[in-house]
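Q: no FASTA, just this:
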C-alpha cells in the first residue's frame, strides 16, 4: 500500500521529500510481500539524488510500478463489487493540465474562424434588419384606432 501511495503522491505533484518519506516507509514496512525491494531502493535513490524534480520523480514512478509487477493492492478483486469510495480501478493517472491560450497550430485558425463568424453575424443583423421598429408599429396602430378601440 505504501508503494502505491508513493505513486499517487508523484502523480499529484507532491514534493520530493514527501515521496522519499513514503518510499522509505515502504522499505521499513513489516509486510513486504508482492514488492520487489531492489526496485523500491532504486526508486528511493532516484528520488533523493539532486537534479530536476519532474524527471527524477517520473523515473521513480516507473521503478515503483515495476516493483509491484502490476499487482496494485487497491485493484478490485474478481467478483467483488465496487462500492462506496472505491473507484474500481488501480490506474493512477498524471494530473491533467490543459494548455492555456493559443497552444498549438490548430487553435489560431479556430480563433480566427470564431471572430469571422461573429463579424458575419453582426453584419447580417444590420443588413437584414427591417426598416421599422416595434415602437413605430405601435405608434401607427394607435394612430389608426380611435379612442374606443375601433378602426377608423
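A: Happy to help now that I have it. Only a predicted model underlies this, so the values are computations on that prediction, with no experimental measurement involved. Numbering: from 1, shown residues only.
Q: C-alpha from now on. contacts and neighbour counts both.
A: OK.
Q: Now do the lengthiest helix in the chain: everything it contacts.
A: In the chain, assigned by DSSP state H, the helix with the most residues is helix 107-127. Helix 107-127 has contacts (Cα atoms under 8 Å, 6 or more residues apart in numbering) with residue 102.
Q: likewise stretch 49-69?
A: Contacts for stretch 49-69 (Cα under 8 Å, 6+ apart): 3-4, 7, 10, 16, 34-40, 42-44, 46-47.
Q: Give me the distance between the two termini of stretch 89-107.
A: 34 Å (Cα to Cα, to the nearest Å).
Q: Buried residues of it, list them for me.
A: Neighbour-count burial for stretch 89-107 flags no residue at all (criterion: 16 or more other Cα atoms under 10 Å).
Q: May I see the buried residues of stretch 4-20?
A: Buried residues in stretch 4-20, counted by 16+ other Cα under 10 Å: 4, 6-11, 16, 19-20.
Q: Of these, which pair is most distant in space?
A: 4 and 16 (15.6 Å; Cα to Cα).
Q: Check the gap between residue 16 and residue 49 for me.
A: Applying Cα to Cα to residue 16 and residue 49 gives a distance of 10 Å.
Q: cool, and residue 11?
A: 19 Å.
Q: Below is an additional structure, to be compared with the one above:
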C-alpha cells in the first residue's frame, strides 16, 4: 500500500494536466504544432481562440491570428488552407517561434533547443513504387538462390556402419 502511495505522490510532477498558458505567443505556437500534426480543425480553432483571449498578447499580431482562425473555420479542409493558416500564425509571431533557442545559450530544463515543427510522419505501406518492387524482387531472388545453393552444395550423406574391429585386424 505504501509503494502505491509513494508512486502516486512522486508522479505528481509528471502529470500532463497543467494549466494552459496565458501567453498568446505560446498558444499560437501550439496551434501551429496542432496544424502540422493534423489534430483536427476543432482543436486548432480552440487553441487559436485561446490565443485571442489570452491576457498576455505582446509579440503577437492579433489581426493575423483572427485571419488564421477564419481560414481554419472555413468548411472543406484542404492542405492549402492548413498551410495558409500556419503561415498566418507564424507571421503573427513575427516569423520566429517563441520557443526558438536564443543564439549563444544552451537549452535547459524543458527547452528542446530547436524551433522546428515537423509534420506527421506517414510512411508508405506495401509496394508503393518501382524501387520497392525491385527491392522485393531482389530479396526473393536472393532467397531462392540461397536455398538452391544450399541444396546443390550440401555435403553427401554417407552412412557409415560402425563395426567392432579387433587389434589384430587393425594391424593388418
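A: Received, thanks. What you are looking at is a predicted structure, and each value in this text was computed from that prediction instead of being measured.
Q: Adding distance to residue 107 of structure 1 and secondary structure, write the buried residues of stretch 4-20 of structure 1 out as a markdown table.
A: Shown next, in a markdown table, are the buried residues of stretch 4-20 of structure 1 (distance: Cα to Cα, whole Å; DSSP: H, G, I helix; E, B strand; the rest coil):
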| residue | distance to residue 107 of structure 1 | secondary structure |
| --- | --- | --- |
| 4 | 38 | helix |
| 6 | 36 | helix |
| 7 | 34 | helix |
| 8 | 32 | helix |
| 9 | 33 | helix |
| 10 | 31 | helix |
| 11 | 28 | helix |
| 16 | 35 | helix |
| 19 | 37 | helix |
| 20 | 40 | helix |
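Q: Nearest to residue 133 of structure 1, out of those: which one, please.
A: Nearest member of the buried residues of stretch 4-20 of structure 1 to residue 133 of structure 1, counting by Cα to Cα, is residue 11, at 60.7 Å.
Q: how about residue 44 of structure 1, what's its partner in structure 2?
A: Counting by TM-score structural alignment, residue 44 of structure 1 lines up with residue 69 in structure 2.
Q: For that match, give me its contacts.
A: 45, 48-49, 85.
Q: cool, and residue 18 of structure 1?
A: Contacts of residue 18 of structure 1 by Cα under 8 Å, 6+ apart are residue 9.
Q: quick one: what helix or strand has it in it?
A: helix 16-28 (DSSP states H and E).
Q: Grab the nearest non-local neighbour of the residue opposite residue 67 of structure 1 in structure 2 once aligned.
A: Structural correspondence for residue 67 of structure 1 with respect to structure 2 (TM-score structural alignment): residue 92. The spatial neighbour of residue 92 of structure 2 that comes closest, neighbours along the chain excluded (Cα to Cα, 6 or more residues apart in numbering), is residue 61 at 4.6 Å.
Q: need the helices for structure 1, in chain order.
A: Under DSSP H, structure 1 gives helices at 2-11, 16-28, 37-48, 53-68, 107-127, 134-144.
Q: could I get the ones you listed as JSON lines with distance to residue 85 of structure 1?
A: Listed next are the helices of structure 1 as JSON lines, based on distance: least, Cα to Cα, whole Å:
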{"stretch": "helix 2-11", "distance to residue 85 of structure 1": "16"}
{"stretch": "helix 16-28", "distance to residue 85 of structure 1": "23"}
{"stretch": "helix 37-48", "distance to residue 85 of structure 1": "28"}
{"stretch": "helix 53-68", "distance to residue 85 of structure 1": "23"}
{"stretch": "helix 107-127", "distance to residue 85 of structure 1": "38"}
{"stretch": "helix 134-144", "distance to residue 85 of structure 1": "59"}
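Q: Ok, which of these comes nearest residue 91 of structure 1?
A: Counting by Cα to Cα, residue 91 of structure 1 lies closest to helix 2-11 out of the helices of structure 1; the figure is 9.6 Å.
Q: now the closest one: how far from the chain's centre is it?
A: Helix 2-11 of structure 1 sits 19 Å away from the centroid of its parent chain (Cα atoms, centre = their mean, to the nearest Å).
Q: before we move on, back to that, residues near the residue nearest to residue 92 of structure 2, how many?
A: Residue 61 of structure 2 has 19 neighbouring residues, counting by other Cα atoms under 10 Å.
Q: give me the number of residues near the counterpart of residue 132 of structure 1 in structure 2?
A: Residue 132 of structure 1 is assigned residue 157 in structure 2 as its aligned equivalent, the criterion being TM-score structural alignment. Using other Cα under 10 Å, residue 157 of structure 2 has 6 neighbouring residues.
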